[in-house]
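[1] predicted model follows, preceded by the sequence.
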Amino acid sequence: MSACVEQQRVGCAIGGIYTALAIDRVMPILHSGPGCQDNAGRVVAGVNGGQSMGPISESIIPCTDFCEADVIFGGEGKLKKLIEKSIEYLDSDLFLVVDGCTAEIVGDDIEDVTRSFQGGSVPVIYSRLPGFKGNNLWGHSQVLQSIIEQYLTPSSKRTPRLVNVWGIVPYYDTMWAATLEKVAALLRELGLEPNIIYGQGSGVARLSRIPEAEFNLLLSPWVDLDVVQLLREKFGIPYFHYPVVPIGPTETTRFIRALADYAGLDKENAEAVIAREEERYYYYIQRHLRWLYACKALPKEFYINSSASAALALTRYLVNDLGLLPVKIYIVDNVPDQHQAQVREYFQDLELEIKDFEVVFTSDGGLMGAELKDKALVNPVSILGTAWDQLLATKRKITFVSVSAPYGDTLVGNKTYFGYDGAISLFADFYSDMVTKGTGSV
C-alpha cells in the first residue's frame, strides 16, 4: 500500500448526539457498544477546545452497552428497559434513541421500540446513526431530520421577524457557542428575533417554535442545507442562504446589507450598526499598525486545512481584509460530491484579480503536512488548521492558528471569530503567533 489516510478531522456518525446534547433538556439514549460515544466524542468535544456536555460527564448518557450476547439474541428488550428507566430517573423533556453499527448490522429495530413509548409522559424519538453510513456531520443532519419529522408539528401562526439560525454545528464547530451568541446579538440589533436551539438558554421550548418562524437563516456553504429545505417542504418556511459565517468588516457588512434586503429590515438602522462596528474594528486594528510595520517579514501567503465552513470564512477575511494570498485550501470534512462544485465556486467570490490558488477536497487530513513537510518555501507563509497541523508549523516555524476540529487542548472558552469583534481576535491570534515563531519578529 503506497499511501494511507491519516489525521482524521471528523468523527463517527454517532457523534451526531452532540447536536442533541447542545439542546437543553434533550437526552440521547445509545443502543451501541460501550466505547462508541467516547470514541466519537474525542474529535468533536474532548480534544476540540476541551468541551463537554455541561457540568456533568458524557459517561452518564444512557447506553445499552451492546455486547456479544446482543449480537446473537438481539438487544431490543434491553433497549426498551433502558428507555423505561431513563424516563423514570432522568429529568429531560425529550429523549432521542440512537443506534450504532452493530445494532444496525444485526437488525435491531429502534423505530419499533420507540413506537411503544408514543403518548407517554415524555416524547421519545429515534435516529439511526451507524458509522458505516457517514461521519458526525451526517449524524448531525440525521438528528435534526429526526426532530423535524418526529417531534415538530405545524404551527397555526407565523411570527413576524422570528428567524431560526442554522449552519453552525454544535461542538464540531469549535467556537459554536460564542458564535451563536454573537449572531443572536447582531440579529436583535437589526430588528429580528433569533430562535437558536443550541447553547445557553436554548431548549425544547425553542424547538417547538421552529415551525412558526418567518424564515430560516443558513450560515454555511453546505451543512444544514438539507435541513432548511426540509423545513420549507414540511412547514412552508422560506430560507435565506448566506454561504459563510462572516468574519471582518468586508464580509459582515456585506452580510448585514444582504440580510436587510431579504428580510425588509430598516436600512437606516442597518447602516448605523455597520458604521459603528466598522469604526470600532478599525480603531483596534490601527492601534497595532506601528507594531506590524516594525516586523521584519510578514507572511503574505497562507494555507488552510479545515472544514469547508471555516476555510471559506477565513479565506474571505484573510484576502478581503488583510490582503493575504491563498496558496492551497484543503477541505477535510468530507463534503458530499453533489456540493463540491458549489463550494468551490464560493471560493471564487474574493477581492482578488488572479485566483490561481487550489481548492482540494480530501478525506486525508495529513495530505497538507505531507506536501509541506519538505517543500522549499520562498516566502513566509502561514497555516490555519487543526491541532494536527501545529506540529508541522512548530517544526518549520510557520505562523499557525488553530481554527477547526480537533482544535487541541487549549480551552476555547467564549472565543469566536464571528463578525467585527471576532475578526479583531483572529487578527491578534494570527500576528501574535508570527512573532512567537520568530517568522516576523520585531
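    On my side now, so go ahead.

[2] when you work out contacts or count neighbours from here on, use the C-alpha atoms and nothing else.
    Fine.

[3] Arg344 touches Glu358, doesn't it?
    No. Look at Arg344 against Glu358 with CA atoms under 8 Å: they stay out of range, at 9.5 Å.

[4] so if I had to pick from the two, which one is more boxed in?
    Shown here are Arg344 and Glu358; by other CA atoms under 10 Å, Arg344 has more neighbours (18 against 14).

[5] the helix or strand that contains Ala275: which residues count as buried?
    According to DSSP states H and E, Ala275 maps onto helix 267-286. Neighbour-count burial for helix 267-286, counted by 16 or more other CA atoms under 10 Å, picks out Ala270, Glu271, Val273, Ile274, Glu277, Glu278, Tyr281.

[6] give me the distance between the fourth one and Ala185.
    Using CA to CA, to the nearest Å, one gets 14 Å for the distance from Ile274 to Ala185.

[7] what of the second one?
    Relative to Ala185, Glu271 is positioned 16 Å away (CA to CA).

[8] can you pull out the strands in this protein?
    For the chain, the strands defined by DSSP state E cover 26-31, 94-99, 124-128, 159-166, 193-195, 213-219, 239-242, 301-306, 325-331, 358-361, 381-385, 399-402.

[9] nearest approach to Ser146 belongs to which of the ones you listed?
    Using CA to CA as the measure, strand 124-128 is the one of the strands of the chain that comes nearest Ser146, at 5.9 Å.

[10] I'd like to know which elements that closest one is packed against.
    Judged by 3 or more CA pairs under 8 Å, 6 or more residues apart in numbering; DSSP states H and E, strand 124-128 is in contact with strand 94-99, helix 110-115, helix 136-150.

[11] can you redo the ones you listed as TSV with distance to Asn320 and mean neighbour count?
    Formatted as TSV, these follow (distance: least, CA to CA, whole Å; neighbours: other CA atoms under 10 Å):
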stretch	distance to Asn320	mean neighbour count
strand 94-99	43	24
helix 110-115	49	16
helix 136-150	29	21
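
[12] ok, and here's another one to check against it:
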Amino acid sequence: MISKHSPTDISRSEGCTLTGVLSVTGFLEDAVTVIHGPSGCAHHNASLLHASLAEIDAADLPVLISSSLSEEEVIFGGEGALAHALDIAASLDPDLICVISTCIADTIGDDCAALCRQKREMPVVYIPGAGFLGGGFSEGIRNALMSLLPLSSGADQTDDAGVMIVGEKNLEYEAEENFYEVIRLLSLLDLNPGIRFVRRMPASDCTYLGSAPVAILREPALHQVGSAIQDRFGTSIIQGFPIGPSESLDFIRSIGNLYGIDPVPAVREEEGVLDDLFASFCDLRGLTVRIEPAGANPASLEAAQAILQALGMKESASGMPLPLPFDPPVGTGGTKRMLHAWRRQISRA
C-alpha cells in the first residue's frame, strides 16, 4: 500500500513525540510509565530524559517500564508483551499507570487503548506517542495533557483550589524561575497558584483538575488543551505566561477581571517595579545595539524590541550584537535576567 503522506509530512525540527510525552508523565509523582515498544526505544528516550534532567540539576529519574517488543512480537503482535508490562507496573502499586505507544506499536496495529481500558486497581491512561508520520515533541506534550484530562469528572473539588498552571516546560532551564514570576504577579492580586498540571504533581491530583476557576497555559501553542479544559470544566483560560514588561501589566488586568478583582492597584505597583528595573539599567541607555532576528522566537524578539524602546537603546546593523534567550522572557523577572545577559555581553566587548 502506498502511503498518502509525502516525505515533507514526516520531517520535523524538534524531538520525538515519545520524548514530549515523557516530559509530562515523568513529572507525575506516584505514577509509572510503560513504553510499549522495543527496549532500544525506551533506552534511547530514557537516556535523553536523563541528560536533559542533568542539565537542569534534576537527578530523579521517573519509573519507566518497557514492554521490550522482540522481532517475534513485531511479526505476530505485541499485545501480550504490553499486558505483561502492565502487570509489572501494577505490582508496584502506583496511583496511576501511563501507557505510551511507539512507532513500532502503531505500525503493527496493537490496540493499546483497549488493553488500558481493562479494569485494574488503579487508573491506566493510554497516550499516543508515535511520531513517525509528522509528530514531534510539542505534540507529545499536548497528547499527554489531553489524555490525562478524563481522569477528572469535574465533580471532585478541593477546598484550596488556586489558579491552575498548565503545561509548564519541565525540561526548561528556568522553569521554576518562570513559575515564581507568575506566583509573584498573582500575589499582587492576593491570589495563589493551585495544581501544576503537570510539574511535580501527585498523580491523585488529576481528580481535581476541574476545581480551578482559572487556568494559565504556559504558552499559546497549548490552545487546544486550553479549549478542552474550558469545554470540559467551564474553566476560564489565560492563553500564556506574560512575555516581557508590557504583557505583565496585561496579565494582571486579565486575571483581575476574571476574578472580579480591581486590577488597578496591582498594575500601579508593577509599573513601579518596572520603573525601578529600568532605572537600575540606566547605563545601557542610548547604546547602539543589534539583535539578530534569524532563528529567534518571535515573542523573544518582540519583547526585546519593547525593552530597547523603554531604555532608549538604538538598533543598527553595526551595533553591538545582543543575545536573545532560547525561550521568551517571562514577565518582569525574565526581563531582568535578559537585561543582565545584555550587560554582561556589552561589558565583554
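    Noted; the coordinates are in hand. Quantities reported herein were computed from a predicted structural model and do not represent experimental measurements.

[13] alignment lookup: His340 of the second structure to the first structure.
    Alignment note: His340 of the second structure maps to Ala428 in the first structure; criterion TM-score structural alignment.

[14] thinking Val43 of the first structure is in contact with Val10, fair?
    Yes. Between Val43 of the first structure and Val10 there is a contact at 6.7 Å, judged by CA under 8 Å.

[15] state the distance from the closest residue to Pro194 of the first structure other than its chain neighbours to Pro238 of the first structure.
    Leaving aside its sequence neighbours, Pro194 of the first structure sits nearest to Val163 (CA to CA, 6 or more residues apart in numbering; 5.1 Å). For Val163 of the first structure, the distance to Pro238 of the first structure equals 10 Å [CA to CA].

[16] intersection of neighbour lists for these two?
    Common neighbours of Val163 of the first structure and Pro238 (criterion: CA atoms under 8 Å, 6 or more residues apart in numbering): Glu214, Phe215, Asn216.

[17] closest to Glu58 of the first structure among those residues?
    For those, the nearest to Glu58 of the first structure is Asn216 (30.7 Å; CA to CA).

[18] that closest one matches what in the second structure?
    Checking TM-score structural alignment: Asn216 of the first structure goes with Ala215.

[19] identify the residues contacting that match.
    By CA under 8 Å, 6+ apart, Ala215 of the second structure lies in contact with Val163, Met164, Ile165, Val166, Gly226, Thr235, Ser236, Ile237, Ile238.

[20] list the contacts of the second one.
    Translated: Met164 of the second structure. Shown in contact with Met164 of the second structure (CA under 8 Å, 6+ apart): Pro193, Gly194, Ile195, Arg196, Phe197, Ala212, Val214, Ala215, Ile216.

[21] change it to 6 Å
    For Met164 of the second structure, the contact set (CA atoms under 6 Å, 6 or more residues apart in numbering) comprises Gly194, Ile195, Ala212, Ala215.

[22] kindly report the same for the fourth one.
    With contacts defined as CA under 6 Å, 6+ apart, Val166 of the second structure is in contact with Phe197, Ile216, Leu217, Arg218.

[23] closest to Phe179 of the second structure out of those?
    So of the contacts of Val166 of the second structure, ranked by how close each gets to Phe179 of the second structure (CA to CA), first place is Arg218, at 9.4 Å.

[24] ok, back up a step: could I get the helices and strands packed on strand 124-128 of the first structure in JSON lines, plus columns for distance to Phe400 of the first structure?
    Listed next are these as JSON lines, based on distance: least, CA to CA, whole Å:
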{"stretch": "strand 94-99", "distance to Phe400 of the first structure": "38"}
{"stretch": "helix 110-115", "distance to Phe400 of the first structure": "45"}
{"stretch": "helix 136-150", "distance to Phe400 of the first structure": "25"}
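
[25] and these: which comes nearest Ala310 of the first structure?
    Closest approach to Ala310 of the first structure among those (CA to CA): helix 136-150, 14.0 Å.

[26] chain center to the closest one: distance?
    Chain-centre distance of helix 136-150 of the first structure: 14 Å, with CA atoms, centre = their mean, to the nearest Å.

[27] next one: stretch 54-70 of the first structure
    For stretch 54-70 of the first structure - counting by CA atoms, centre = their mean - the centre lies 24 Å from the chain centre.

[28] what about it, how long is it end to end?
    Span of stretch 54-70 of the first structure from end to end, CA to CA: 31 Å.

[29] which residues in the second structure does stretch 23-30 of the first structure align to?
    Using TM-score structural alignment, stretch 23-30 of the first structure lines up with residues 28-35 of the second structure.

[30] what about Val47 of the first structure, neighbour count?
    19.

[31] for the contacts of Met164 of the second structure, which ones persist in the first structure?
    Shared contacts between this structure and the first structure among those (both residues aligned by TM-score structural alignment, their matches' CA atoms under 6 Å) comprise Gly194, Ala215.

[32] among the contacts of Met164 of the second structure, which one has the most neighbours?
    Counting by other CA under 10 Å, top hit in those: Ala215 with 28 neighbours.

[33] what about that residue, distance to Val182 of the second structure?
    In this view, Ala215 of the second structure and Val182 of the second structure are 12 Å apart by CA to CA.

[34] please apply the same query to Val163 of the second structure.
    With distances taken as CA to CA, Val163 of the second structure is found 10 Å from Val182 of the second structure.
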